[in-house]
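Undergrad: could you look at this predicted model? Sequence included:
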Amino acid sequence: MTAARPAEFPRPGTSALSRIPQHEATTLTRGGNQALIVLDDQVYQLRITRAGKLILTK
């Protein structure tokens, strides 16, 4: 498991992609293959498949 990257201030000339928060899926699932993500009152399930793909369902 890897530690989350610390937030950095964007430097001039950096792309918009580099300013988007990045999270390791295995950290979100605590080494397992599922995690629940809550947005407002909705609960979503994040799943890592055996093929290493991500599925997000409501």
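TA: Arrived safely. Numbers count the residues shown, from 1 in each chain.
Undergrad: for the rest of this, base every contact and every neighbour count on C-alpha atoms.
TA: Noted.
Undergrad: can you show me the helices along this protein?
TA: With helices called from DSSP state H, the chain shows them at 25-28.
Undergrad: just the strands in it please.
TA: 34-39, 42-48, 54-57 (DSSP state E).
Undergrad: columns distance to Thr26 and mean neighbour count on top of the ones you listed, output as TSV?
TA: Below are the strands of the chain laid out as TSV (distance: least, CA to CA, whole Å; neighbours: other CA atoms under 10 Å):
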stretch	distance to Thr26	mean neighbour count
strand 34-39	9	14
strand 42-48	8	15
strand 54-57	11	12
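Undergrad: let's bring in a second one:
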Amino acid sequence: MNAMVPPVQSAAADSIADDIATYDVRALIETGVQARLVLDGQPYFLRITRAGKLILTK
């Protein structure tokens, strides 16, 4: 996943906190149910479960 996804703005996001970046997970994942995220060179996997929950694993 090389594409950068810009943060989304919505009324719900505004009510949480104005200074927290908010991302649409489905836009991050685009196709399928899993995305690879990299933090300090370490890969992590973000997955949407069948129940619509998020799981982040290393």
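TA: Received, thanks. As the structure is a prediction and not an experimental result, all values here were calculated from the model.
Undergrad: dump the strands of the first structure to a markdown table, plus distance to Ala16 of the first structure.
TA: Below are the strands of the first structure laid out as a markdown table (distance: least, CA to CA, whole Å):
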| stretch | distance to Ala16 of the first structure |
| --- | --- |
| strand 34-39 | 23 |
| strand 42-48 | 25 |
| strand 54-57 | 23 |
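Undergrad: any chance you could list what contacts stretch 16-23 of the second structure?
TA: Outside stretch 16-23 of the second structure, the residues within contact range by CA atoms under 8 Å, 6 or more residues apart in numbering are 5-9, 13.
Undergrad: list buried residues within those.
TA: Among the contacts of stretch 16-23 of the second structure, not one counts as buried by 16 or more other CA atoms under 10 Å.
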